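Colleague: sequence plus predicted model, see below.
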Amino acid sequence: MSRVVLATRNAKKLGELARILGGDVQVLGLADVPPFPELPETGATFEENATDKARQAATETGEIALADDSGLAVDALNGMPGVLSARWSGRHGDDPANTALLLGQLADVPDERRGAAFVCALALATPDGRVQVVRGEWRGRIDRAGRGTNGFGYDPVFVPQESDAAGDGRSSAELSPAEKDALSHRGRAIRLMLPVLQELLGRS
């Protein structure tokens, strides 16, 4: 079976990639490979962070490696939280605190100016140093309260444009995993990268 390393310890991201790639590819996370000192995320863009993580994972493991850097870009906040999405409140990965801070910052912003996009930069690196990066975006708006228990991060307050178009206004956290895979920024980025990955895995 072909293998690919996804440079993350996030079980939900691993599951998302495994679902999209299908059962003929074994997806390994950082917990599944020998440990190495992970680089801090210091890039100014999603693409820089994804590239650094993928290149390091490929070098350290000798495997084809994927890494993503993703976050929320809010129009009324000039694209922030952006690369700071996971630590917007000052504590990395504190989803409730990050979301509460975001909603507080947007409290006085009218509904028509609450546009936003989830962004995912996905980098693929090979042990011989080749790197390719793609970008997926998922447009929507920030609701005034969270709804739903699926997903993670800002999903409960993000209403995709597809939900508004359908008239149901469901948040990302109210979508099924299959619906989210079909629409999400990460799903879009993975599908853009899929031809490159399939070609490499076919040779491995």
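Modeller: That came in fine, so what should we check first? Numbers count the residues shown, from 1 in each chain.

Colleague: use CA for all of it now, contacts and neighbours both
Modeller: Fine.

Colleague: start and end of stretch 165-176, how far apart?
Modeller: The straight-line separation of the ends of stretch 165-176 (CA to CA, to the nearest Å) is 17 Å.

Colleague: so which bits of that stretch are buried?
Modeller: Going by neighbour count (16 or more other CA atoms under 10 Å), the buried part of stretch 165-176 is 169, 170, 171, 172, 173, 174, 175.

Colleague: which non-adjacent residue is nearest the fourth one?
Modeller: What sits nearest to residue 172 in space, not counting adjacent residues and going by CA to CA, 6 or more residues apart in numbering, is residue 155, at 4.9 Å.

Colleague: this is the other structure I want to compare:
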Amino acid sequence: MELIFATNNANKLEEVQAIVGERFIIKSLADIGCTDDIPETGVTFEENAQQKTDFLVNKYGLYCFGDDSGLEIDALGKEPGVFSARYSGTRDMEKNIDLVLEKLGDNANRVANFRTVISLYLNEQQHFFEGTIEGRIITERRGSGGFGYDPIFIPNGYSQTFAEMTPAEKNQISHRAIAVQKLTDFLRERYS
């Protein structure tokens, strides 16, 4: 089965394909020739994820899924949240990380979580899948892998940041992995 993933983020695409395996072929926006900037104007992860699938369904009529993910930091009132990708006003993740670290300062409360919501449009129905991983924000970057806020996030029960883990290690525990596994289980139940 082919599904369109409403992303051109190669890192996300690779993570998702590794989790779903060979049973499902995941294609990106580029694979279908979509160069539109899909709006993300929602105030929740669910709204943004659904906006992506609604856009693809309305324009291309394809089975698809979209996600929205973000970092939620307790001491910052769950910021950056849905604004994670543009927290500093730009898509520059170095600036976004700098802003998080600046706002946290020497605050002892470093509790945070990553959250992903996936919206799947299939057979004229919308389905949602969520994944969350709890952890904490450290005071300086560590590791060269991963992407986004991975260099400053350590999941509970681990001593490494996501950026210090191998992709396989991260894919076993990440918020996206949890949500994608729920999506995969749902698809396998119906299309095995």
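Modeller: Everything's here; your move. As the structure is a computational prediction, the values presented were derived from the model and not from experiment.

Colleague: reformat the buried residues of stretch 165-176 of structure 1 as TSV; add distance to residue 44 of structure 1 and secondary structure.
Modeller: Below are the buried residues of stretch 165-176 of structure 1 laid out as TSV (distance: CA to CA, whole Å; DSSP: H, G, I helix; E, B strand; the rest coil):
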residue	distance to residue 44 of structure 1	secondary structure
169	33	coil
170	32	coil
171	28	coil
172	26	helix
173	28	helix
174	31	helix
175	31	coil
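
Colleague: biggest separation within the residues you listed, which pair?
Modeller: Largest separation among the buried residues of stretch 165-176 of structure 1 by CA to CA: 169 and 173, giving 11.4 Å.

Colleague: show me the helices in structure 2, by range?
Modeller: Assigned by DSSP state H, the helices in structure 2 fall at 10-20, 45-60, 93-104, 167-173, 175-191.

Colleague: deepest in the core, which of the ones you listed is it.
Modeller: helix 45-60 (a mean of 20; mean count of other CA atoms under 10 Å).

Colleague: that one vs structure 1, mean deviation?
Modeller: Once fitted to structure 1, helix 45-60 of structure 2 is off its aligned match by 1.5 Å on average (mean CA distance after the TM-score superposition for structure 1).

Colleague: from the contact counts, what lies against that helix?
Modeller: Using 3 or more CA pairs under 8 Å, 6 or more residues apart in numbering; DSSP states H and E, the elements in contact with helix 45-60 of structure 2 are strand 64-73, strand 111-122.

Colleague: can you put those strands in TSV and add mean neighbour count?
Modeller: Listed next are the helices and strands packed on helix 45-60 of structure 2 as TSV, based on neighbours: other CA atoms under 10 Å:
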stretch	mean neighbour count
strand 64-73	24
strand 111-122	24
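
Colleague: need the ones you listed in CSV (columns: distance to residue 5 of structure 2).
Modeller: Listed next are the helices and strands packed on helix 45-60 of structure 2 as CSV, based on distance: least, CA to CA, whole Å:
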stretch, distance to residue 5 of structure 2
strand 64-73, 5
strand 111-122, 9
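
Colleague: that older thread, closest one of the buried residues of stretch 165-176 of structure 1 to residue 69 of structure 1?
Modeller: Nearest to residue 69 of structure 1 among the buried residues of stretch 165-176 of structure 1: residue 172, at 18.4 Å, using CA to CA.

Colleague: ok, the closest one - contacts?
Modeller: Each residue near residue 172 of structure 1 by CA atoms under 8 Å, 6 or more residues apart in numbering is listed here: 148, 150, 151, 155, 156, 157, 158, 159, 160, 180.

Colleague: now, of these, which are buried?
Modeller: Using 16+ other CA under 10 Å, the buried ones in the contacts of residue 172 of structure 1 are 151, 155, 156, 157, 158, 159, 160, 180.

Colleague: thinking the second one is in contact with residue 170, fair?
Modeller: No - using CA atoms under 8 Å, residue 155 of structure 1 is not in contact with residue 170, being 10.4 Å away.

Colleague: find the nearest non-adjacent residue to the residue nearest to the spatial centre of structure 1, please.
Modeller: Geometric centre of structure 1, nearest residue: residue 70, 4.0 Å, by CA atoms, centre = their mean. Counting by CA to CA, 6+ apart, residue 70 of structure 1 lies nearest to residue 120, which is 4.2 Å off, once chain neighbours are set aside.

Colleague: map the one you found across to structure 2 for me.
Modeller: Under the alignment (TM-score structural alignment), residue 120 of structure 1 pairs with residue 116 of structure 2.

Colleague: its match: what's it in contact with?
Modeller: 45, 67, 68, 69, 70, 130, 131, 132, 175, 176, 179.

Colleague: again, but for residue 117 of structure 2
Modeller: If you count contacts by CA under 8 Å, 6+ apart, residue 117 of structure 2 has them with 45, 46, 49, 67, 68, 69, 128, 129, 130, 131, 179.
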